[in-house]
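Novice: One predicted model, sequence on top.
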Amino acid sequence: MSQASPSQTPETPPVEVSFYEKRKKIYAKGVRGLFDNWRIGLVIFTQILFYGGLWLDWNGRQAILLHLVERKFYIFGLVFWPQDVIYLSALLIVSAYGLFLVTAIAGRLFCGYACPQTVYTQLFMWIENWIEGERNARIKLDKAPLDARKLRLKGTKHLLWLLLSLWTGFTLVGYFTPIDELMENVRTWNLGPWEAFWIFFYGGFTYLMAGFMREQVCKYMCPYARFQSVMFDPDTLIVSYDPARGETRGARKKGVDAKAAGLGDCVDCGLCVQVCPTGIDIRNGLQYECIGCAACIDVCDQVMDKVGLPRGLVRYSTENALEKHLTRQEIVAHIVRPRILLYTVILAIILGLTTWFLAHRIPLKVDIIRDRSTLAREADDGNIENVFMLQIMNTEEQPHRYKVTVDGLNGVGIAGDSEVEVPAATLQGFNTVVRVPPESGKQGANPIHFEIVASENPEIKVREKASFLMP
């Protein structure tokens, strides 16, 4: 039987490491200050737009209506059709470059102030604070045994959360189904299957995300938290703790010379952690969980006021500014850098082109379809006829009468009525017979052009190419 030598040690048993951290509920402490006021203002502003936008009236209809059934998008005085998908592409590109620009300049400002997850979490927290009280009261309530008071408070909170969530789902669907029709369907319990699905689906996810998951969405589900690092650089403004000024942190008594005691300005009160909605400690440096809400700045400034120290221990700054102790003018000079200028120029060009095309958009679209059942035929007078179907789309919110003419071959003309009345924002088919003398073209396809002009406004016109078949 062999024995282990003295130099050998028993193998260390393997330690099981979990890839998943058990969630610890975050009880964010409320704080008031400059940045909190900005956040409240943006929450109110965005929700006035969202909840109030669908009730605006324009020309006797809903001002903002993405009517999927009619395949028309109404945006105040503009009417967009599926053929206008280029404008949707431009909107997405502008949104992407706008996000890149804001992120490169000042980090996750969108996350901290205008992201729907942040906005609805804030709304839910306002309700929670109103019903259950501030941070310490909520912690105490959660630890207390279930009794009538706890059941009443929790039940009231969840009831208000559910009502807000369902109203949010109802509002979303109201942008795709006319709100008057949707209200009547709800009143008569006659909701369509898709309307009911989206009201409860969106409302349910609002209740789940803003009421329960909260920071988990920002930390584990949001892709923006992962790819933001490629848009950051040392000159990006981020919420930063100044370690050169704050360390060594520690509590101190009044009248004690902190510098002589080897202490920095940070009193290690922990309030910056208590107010953080994602539960991080900003003093540990930049972390992907930080959503840039600046609650830690507000609370730290208040603590600095109380202990008689300058504000700005936690502030919006850049990595270069903290390392090199740059002045404000130098920080601004670093922010205006080639990357920012490039994003700005691209964004300005796309916005300018989109605005120009929208301003010069002709509110008339025409598709020309040949009657395939009768490619070419000889009329009684010996002329050759082709039959065409013109799909005329009036994209304005007023009716127009259009005159149709054709050219391209000698003697070409339209047999019968050449004018058509098209109601406002309507697609209407118009059958027309084009007739030419047999000697006017060669055998096979001959190019011709249709011109459709609004009688009331000659500037509204479209010229489309077609082919006339000769036998």
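Specialist: That came in fine, so what should we check first? The model shown is predicted, which means the values in this text are computed figures rather than measured ones.

Novice: CA atoms for contacts and neighbours, from now on please.
Specialist: Noted.

Novice: how about the helix ranked longest in the chain: buried residues?
Specialist: Using DSSP state H to define each element, the chain has its longest helix at helix 148-174. By neighbour count with 16 or more other C-alpha atoms under 10 Å, helix 148-174 contains the buried residues 154, 156-158, 161-162, 164-174.

Novice: Give me the spatial nearest neighbour of residue 66, chain neighbours excluded.
Specialist: Spatially, and ignoring its direct neighbours in sequence, residue 66 is nearest to residue 73 (4.3 Å; C-alpha to C-alpha, 6 or more residues apart in numbering).

Novice: coming back round to it: figure out how far the longest helix of the chain is from the centre of its chain.
Specialist: When C-alpha coordinates are averaged (C-alpha atoms, centre = their mean, to the nearest Å), helix 148-174 and its chain have centres 24 Å apart.

Novice: Quick one: list the elements packing against that helix.
Specialist: Contacts defined by 3 or more C-alpha pairs under 8 Å, 6 or more residues apart in numbering; DSSP states H and E place helix 148-174 against helix 34-53, helix 116-132, helix 193-208.

Novice: Structure two is appended below for comparative analysis:
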Amino acid sequence: MTAVKIRQEDIIACTPVESKKIYIREETGHFQKIRRYLNVVLVTLFVALPFIQYQGQQAILFDVGRQTLTLFTWVLYPQDLMIFAFLFILAAFVLFLVTRHYGRVWCGFTCPQTVWTLAFNWVERRIEGTHNQSKALDKQPSSLTKVVVKGAKHSAWLALSLITALVFMSYFYPASRLYTEFFTFSAPALISGWTMFFAVCTYANAGWLREKMCTHMCPYSRFQAAMFDNSTSLVTYNETRGESRGPRKRFSQHKDLGDCVDCNLCVQVCPAGIDIREGIQYECINCGLCIDACDKVMAKFGYPLKLINFSRAGRNSGRKFTNYLYGAAIIAILLAMGEWAIDRQDFEASISRDRNALYRENNAGHIENTYTLTVLNKSRVAKTYEIAIETPSDMQLINVPTINVAPGEKRNVPFSVEALSPMANTMQSVSFVIIDKSTNSVIGNEVMFYSGNNRQM
């Protein structure tokens, strides 16, 4: 195959397509089959994950009210924000690496905007017929038939949008209650309001905005050119083999024409409505639908396949070095995430002094200081904790109760420390340890102890 040279200036300077409604023609083929199988898996996971139960509770739940994210055995709090930073950075570098090799395949095969746009188009084709029938219906004057057909389509779109919004909200509100409460009008007003908001957004994005969301609102289509080079695999048209294009009869000989029969099927199946034969364009999402359409035409005319195909313009000498940088960054982030997971405790504890009284003298003539232990149980099971003095040895705890903390509970426990011997200085550091009795995990805390010697209190 003859390589097609890809220049960044061609991508950036390309004239945008006209703003008009795109009637997407349905297509079958190799890349469409890959996308449909992949989308079935992704949508199934999207719908099913909120229904998975773990230890009698929803396994994946983002509780906005409690500001927690439950992931099976883990309960993440705002204090665990670092892991989210790592995840977003990791996703960014993986996306950059994939884009450098395969262009916008994320947009073409797995992006929710593409998945739902093609799903809405599938519904439209089932109700209105082919893309040409849809176009003809739009041009017809208003009639009862047109109102019924359009009403059926938009009703189906709204139903699909509502289901999508409910599934999305089930990640933020228990799925076991959401559907029943919503359809019995007993759900909280906030939950119902957000569900309707996301339903309207889905309906507008997948039903009306469609490719405009990708070309005008998504920043990825704009900065992708900075990651392309001659080694990036992009959907390209083999101009040397295809031109000059023109119609002809099947199996006829046309020495003055190329293999392109100018059927325009590649344009009709494109979700973005572009003509790939005009060169690389930033609107192209590398979905491969034009390849499937063109291959069918080439087979009918007895021509070699892949007139339109994924291809690379050449090799880039700096590609390996850049790949090593991306790879090193991804490995570093994975190691940091692993280190975070190993060091993370499923509880948090801190000790603070009583600000109202620096110290007091008890009946035995010993100096006491009062403290407050704050414990947050971040696990999904009840925990028992105890506190001990690590140093110095001449101090002891007074009347410290057994500390039982329910899952997700935060408790404040007051306690006192007694100095068994006189102190040489007015203050001394005391090191405490808080121990999780079920796992023997330990958190250390250091607080000052005041005696009042030689100072006016």
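Specialist: Yep, it's here. None of these values were measured; they are calculated from a predicted model.

Novice: Please state their TM-score.
Specialist: Here the TM-score for the pair of chains, by TM-score structural alignment, normalised by the length of the second structure, is 0.90; 438 aligned residues with a C-alpha RMSD of 2.1 Å.

Novice: corresponding residues in the second structure for the longest helix of the first structure?
Specialist: Counting by TM-score structural alignment, helix 148-174 of the first structure falls onto residues 144-170 of the second structure.

Novice: which position in the second structure aligns with residue 49 of the first structure?
Specialist: In the second structure, residue 49 of the first structure lands on residue 45 (TM-score structural alignment).

Novice: cool, residue 379 of the first structure as well?
Specialist: Aligning on TM-score structural alignment places residue 379 of the first structure opposite residue 362 in the second structure.

Novice: My understanding was that its match contacts residue 369; is that so?
Specialist: No. Applying C-alpha atoms under 8 Å, one finds residue 362 of the second structure not in contact with residue 369, separated by 10.1 Å.

Novice: More neighbours: these two, which one.
Specialist: Using other C-alpha atoms under 10 Å as the criterion, residue 362 of the second structure and residue 369 rank with residue 369 on top: 21 against 10.

Novice: Contacts only, for the more buried one.
Specialist: Residue 369 of the second structure is in contact with 353-354, 357-360, 416-418, 449-450, counting by C-alpha atoms under 8 Å, 6 or more residues apart in numbering.

Novice: Now neighbour count and distance to residue 290 of the second structure too, for the residues you listed, in JSON lines please.
Specialist: Conversion of the contacts of residue 369 of the second structure to JSON lines gives the following (neighbours: other C-alpha atoms under 10 Å; distance: C-alpha to C-alpha, whole Å):
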{"residue": "353", "neighbour count": "19", "distance to residue 290 of the second structure": "70"}
{"residue": "354", "neighbour count": "15", "distance to residue 290 of the second structure": "72"}
{"residue": "357", "neighbour count": "11", "distance to residue 290 of the second structure": "78"}
{"residue": "358", "neighbour count": "16", "distance to residue 290 of the second structure": "77"}
{"residue": "359", "neighbour count": "21", "distance to residue 290 of the second structure": "80"}
{"residue": "360", "neighbour count": "15", "distance to residue 290 of the second structure": "83"}
{"residue": "416", "neighbour count": "17", "distance to residue 290 of the second structure": "75"}
{"residue": "417", "neighbour count": "20", "distance to residue 290 of the second structure": "76"}
{"residue": "418", "neighbour count": "20", "distance to residue 290 of the second structure": "80"}
{"residue": "449", "neighbour count": "25", "distance to residue 290 of the second structure": "75"}
{"residue": "450", "neighbour count": "20", "distance to residue 290 of the second structure": "78"}
